[in-house]
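Trainee: Need a 3D model of the following:
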Amino acid sequence: MYSQKSDYTWLKDLEKLKEQIANSKRIVIIPHANADPDALSSSCALAYIMHSLNNHADVNIAIPEGMGLECRKIAELCSKYKARITVIKKDVGDLFREKPLCILVDVASLEQVKVVKNHLESCNSIAVIDHHESHSYETIFEKSGYFLQIVNPRLSSSSEIVFEISKYLGIRLPKDILEMIMAGIIWDTKRFLRSTSSTFRNASELLEQGADYQVSQNLVTISKPPYVRLAKIKCILRHRGYRITLGSHDIYIAMSEVGAYESECASMLISTGYDIAFVATEEEALNSTRIIYRVREDPALLQRMDIYNHVLKQLIMKYGGGGGGHKTAGGAVINSPNTELVLRDLIKILGDLAEGKIVELAEQKVLEG
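Mentor: Sure thing, here's the model as predicted:
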């Protein structure tokens, strides 16, 4: 039976996973769709660990849809260590032949692996390596009778979890892999803005073992192409703003809809002054709507609002779907292609939370009227 490990103890499952790796001919590592540097870095480092434990295993990294621009340098490093990366658009090919061991990395729900979720029943066993506070693993368990969880929300990133795994297994990582892991941590913590004592301890150990911080930072530093800037402009032009009142506190919320770069859009809306930003995208291939959220880093605000559990879960309960995340960032895939209807329900949920104290922000535009 599926059970969430509320005490975050995963060492027993790690021992079982070690045994599974040693006995597997084929291993498929699956990060979330449109992998970010944390998802790809942890997947690549994990592939190195797999080869260290079983150098005869055929190890593949299968990325649904693709990867972010920030991942290109990491992907080049990854290929240096014989980790084959396959981008899955529609056809999975023969990746899931011979019932491989499947490891989901930085994945909070099956909706995050898109078309790959329909092939997980071909896996001999499924393991999840993840750090998200909110997640829905029940549907993953249904795909496999043998399900392992190596989940620790106390750690800042999946890269940090994989580094902990390497230490526990006594596997010494080369300098490039150490720098890759550091890059994943830098990315997911927003350059250590969201960190715990373990984050700084592990970062210190990475440096002591040979990682160069500047090299790691360069791995996730790129010049954004012009179309990313255009996507942000569209995000601003399309967005609508609201104010809700919880008790004596006003909370400013933005909503927008874009075709790509939702995370950049949401982060930009937060930087303009909003407390919470929701950005929706219609997923035509999956007949669904994807919503991501960002929340301003404010301890008082984070105590009052838990967006995934208080808001998105209500949408999931109504339409179906799944998701996960942290109090400051996360998302969900909602099983409805009607993005407008989903956003209207989102506004209603926010209004109910505020007991009707919700107002749309409106100002006359320049040269209007």
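Trainee: Only C-alpha atoms from now on, for both contacts and neighbour counts.
Mentor: OK.
Trainee: for the stretch 51-200 of the chain, what spans make up the strands?
Mentor: Assignment of strands within the stretch 51-200 of the chain using DSSP state E, counting those that start in this stretch yields the ranges 58-64, 84-88, 101-105, 125-130, 147-151.
Trainee: I'd like the ones you listed laid out as a markdown table, including distance to residue 182 and mean neighbour count.
Mentor: A markdown table is the format used below for the strands of the stretch 51-200 of the chain (distance: least, C-alpha to C-alpha, whole Å; neighbours: other C-alpha atoms under 10 Å):
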| stretch | distance to residue 182 | mean neighbour count |
| --- | --- | --- |
| strand 58-64 | 20 | 23 |
| strand 84-88 | 20 | 18 |
| strand 101-105 | 16 | 25 |
| strand 125-130 | 16 | 25 |
| strand 147-151 | 19 | 23 |
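Trainee: Before we compare anything, build this one as well:
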Amino acid sequence: MSLNSNYVKKLKEIIECKKKKKYFIVHHNADVDAVAAAYALYKISPDPKIIWAPLGISRLARDLISKLEDPVNVIEGDISLQEDAFYFIIDTNSIEQIGNFPFTETLDRLVIIDHHSENPLFKSALLYIHEDRTSTCEIVYEILRYLGVTINKKIAYALISGIVTDTARFKYAKNSTIKTVCELLDYLEDVELKDIIRTLEEPSLKFDRSKRIALIKAFQRMSYEDLGKVLIVKSFVGAFEGDAAALMVSTIADIAIVGAQKDEEARVSVRVKQWLVEKGINASEICRKVASEFDGGGGGHPAAAGINAIGDVEAIVNAVVDEFRRTIKDLKI
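Mentor: Have a look, this model is predicted:
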């Protein structure tokens, strides 16, 4: 479902409703794009409202909220949901990414806004706004323009931050992305884009001790498979699996698959070099396919995706490797 006048009219009615509480829900370890998009929608909505992160938010996203110096009701962890409410799932294409949310029971009050690979299951929601954009913040900016609401300095700053991080500092940006950022910069008369980027980069350089150790262990436990033109690596950590996979692809691997096991929950992060994406490799499709075999959820982007499931993480990682191997063979890479 794309943006058009009918959907925007319905969305406007939902956002402006003062009788029902609004939950803006973000995914596991929510990134800046998710939190910034939720923040913008939160700010234009009347009370009662909250941003809910059932499985927590990332440190970089938390830094953004602090930087904005704007009172926001953000709740992490389990809460009791009001039945008579509207629920917004932001920047998520897998229901497993938001914990034990009662998806089927809330379909008639559920709004989903996302830019990842389309999920057919989400089409049963009240509104499913899915656009081919490099970030969810770009979609939210379009929504704000359609609604004719005032975009203040803090909303603009948040949306730019989400775009910067989700495009890897514009590495994956489209021309339309740059146009959106330029328009948002008009709301920031005394702020330079370079300063926003620098602010977003600085926390990533200040690795805490636990992250450093996790990354060291990821490389210590790493194994690889050489397919000629493609080098696949896999590893296992207790946490920071996304950071580990990203670091491996940025340094030595063409495809990195890193798993983490927490009790019965298995989490897998996958990263793929851009040249393979251009050859037809799609990490999101592979993760979704493998996740379905383990009764889990998977998805994301062609170059960065993940899986959440209940089961043995080693078995899931091996299944992902097998699927990449088959895909590479089929594409004759």
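Trainee: Quantify their similarity with the TM-score.
Mentor: Their TM-score after superposition, calculated using TM-score structural alignment, normalised by the length of the second structure, is reported as 0.89; 324 aligned residues with a C-alpha RMSD of 2.3 Å.
Trainee: circling back: including distance to residue 257 of the first structure, could the strands of the stretch 51-200 of the first structure go into JSON lines?
Mentor: Shown next, in JSON lines, are these (distance: least, C-alpha to C-alpha, whole Å):
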{"stretch": "strand 58-64", "distance to residue 257 of the first structure": "22"}
{"stretch": "strand 84-88", "distance to residue 257 of the first structure": "25"}
{"stretch": "strand 101-105", "distance to residue 257 of the first structure": "27"}
{"stretch": "strand 125-130", "distance to residue 257 of the first structure": "28"}
{"stretch": "strand 147-151", "distance to residue 257 of the first structure": "32"}
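Trainee: Quick check, central residue of the first structure?
Mentor: Ranked by distance to the mean C-alpha position of the first structure (C-alpha atoms, centre = their mean), the top residue is residue 106 at 5.5 Å.
Trainee: now for that one: what does it line up with in the second structure?
Mentor: The alignment partner of residue 106 of the first structure in the second structure, by TM-score structural alignment, is residue 91.
Trainee: could you check the distance from the residue lying closest to that match once chain neighbours are set aside over to residue 129 of the second structure?
Mentor: Of all residues not flanking residue 91 of the second structure in the chain, residue 114 sits nearest, at 4.5 Å (C-alpha to C-alpha, 6 or more residues apart in numbering). Here the distance between residue 114 of the second structure and residue 129 of the second structure works out to 7 Å (C-alpha to C-alpha, to the nearest Å).
Trainee: now swap in residue 154 of the second structure and tell me
Mentor: As for residue 154 of the second structure, its distance to residue 129 of the second structure is 24 Å (criterion: C-alpha to C-alpha).
Trainee: just residue 283 of the second structure next, same as before
Mentor: If you measure residue 283 of the second structure against residue 129 of the second structure using C-alpha to C-alpha, the figure is 22 Å.
Trainee: same thing with residue 315 of the second structure?
Mentor: Between residue 315 of the second structure and residue 129 of the second structure the distance is 34 Å, computed by C-alpha to C-alpha.
Trainee: I figured the match of residue 106 of the first structure hits residue 133, correct?
Mentor: No. Under the criterion of C-alpha atoms under 8 Å, residue 91 of the second structure is not in contact with residue 133, lying 11.3 Å apart.
Trainee: joint contacts of the two?
Mentor: Taking C-alpha atoms under 8 Å, 6 or more residues apart in numbering as the criterion, residue 91 of the second structure and residue 133 both touch residue 115.
Trainee: so how many other residues sit close to the equivalent of residue 186 of the second structure over in the first structure?
Mentor: Using TM-score structural alignment, the partner of residue 186 of the second structure in the first structure is residue 208. Around residue 208 of the first structure there are 10 other residues, counting by other C-alpha atoms under 10 Å.
Trainee: With the one 5 residues further on instead?
Mentor: Here the count is done by other C-alpha under 10 Å, and residue 213 of the first structure has 17 residues near it.
Trainee: Could I get the contacting residues of it?
Mentor: 179, 182, 207.
Trainee: ChimeraX command for the buried members of these?
Mentor: Only the buried entries of those go into this ChimeraX selection, using 16 or more other C-alpha atoms under 10 Å:
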select :179,182
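Trainee: Show me the contacts of residue 213 of the first structure that map onto helices.
Mentor: 179, 182, 207 (DSSP state H).
Trainee: Pick out whichever of those residues sits closest to residue 301 of the first structure.
Mentor: residue 182 (29.3 Å; C-alpha to C-alpha).
Trainee: Which residue, neighbours along the chain excluded, lies closest to the closest one?
Mentor: According to C-alpha to C-alpha, 6+ apart, the nearest residue to residue 182 of the first structure is residue 216 (5.9 Å).
Trainee: Helix or strand: which one has the aligned partner of the one you found in the second structure?
Mentor: In the second structure, the residue paired with residue 216 of the first structure according to TM-score structural alignment is residue 196. Assigned by DSSP states H and E, residue 196 of the second structure falls within helix 193-205.
Trainee: Which secondary structure elements does the longest helix along the first structure sit against?
Mentor: With DSSP H applied, the helix covering the greatest number of residues in the first structure is identified as helix 37-53. Secondary-structure packing of helix 37-53 of the first structure (3 or more C-alpha pairs under 8 Å, 6 or more residues apart in numbering; DSSP states H and E): helix 11-22, strand 26-31, strand 58-64, helix 72-80, strand 101-105, helix 158-169, helix 175-188.
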